[in-house]
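[1] Sequence plus predicted model, see below.
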Amino acid sequence: MIWVIALGIVTVISVIMGVKKKKAVFLLVPFVSIFAFMLVKIIMVPLPFTDTVRFIFSLRG
């Protein structure tokens, strides 16, 4: 839950900074932070990285 709040705060701050400074780079920060979070969570799985990624993409909903 703390990660959701932290990523929400990062998103709000980056959107505000992007609007104030009129720079699109600030709008990439939420995407990069969420990608980094997902990558860390995938790396924490005790299987080899390629097996984990293959398992995630083989799931069907």
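    Cool, the structure landed. Numbering: from 1, shown residues only.
[2] contacts, neighbours, all on C-alpha from now
    Noted.
[3] what are the ranges of the helices in the chain?
    Secondary structure of the chain, counting by DSSP state H: helices at 2-21, 29-43, 49-58.
[4] another one to put next to it:
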Amino acid sequence: MIWVIAFGLVTIASVVLGLKKKRALYLLVPVASIFTFVLVKIIMVPLPFTDTVRFIFSLSG
């Protein structure tokens, strides 16, 4: 739950900064932080990286 609040605060802060300073770069911060979080969680799985990614994508169908 703490991660949801943290990513929510990062998103709100980057949107406010992006609109205030009129720079689109600030809008990439939430996407990059969530992508980094997912990548770290995948790396933390004790299986090899490729097997983990294959398993994740095999869950959808």
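    That came through fine. Only a predicted model underlies this, so the values are computations on that prediction, with no experimental measurement involved.
[5] now the helices of structure 1 in TSV, with mean neighbour count?
    Putting the helices of structure 1 into TSV (neighbours: other CA atoms under 10 Å) gives the following:
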stretch	mean neighbour count
helix 2-21	14
helix 29-43	14
helix 49-58	11
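[6] any idea how far Ile43 of structure 2 lies from Ile12 of structure 2?
    According to CA to CA, to the nearest Å, Ile43 of structure 2 stands 27 Å off from Ile12 of structure 2.
[7] Hmm, I typed the wrong one, I wanted Lys21 of structure 2.
    For Lys21 of structure 2, the distance to Ile12 of structure 2 equals 14 Å [CA to CA].
[8] One more: Val53 of structure 2?
    Taking CA to CA as the measure, Val53 of structure 2 and Ile12 of structure 2 are separated by 30 Å.
[9] Also Ile2 of structure 2?
    Counting by CA to CA, the gap from Ile2 of structure 2 to Ile12 of structure 2 is 15 Å.
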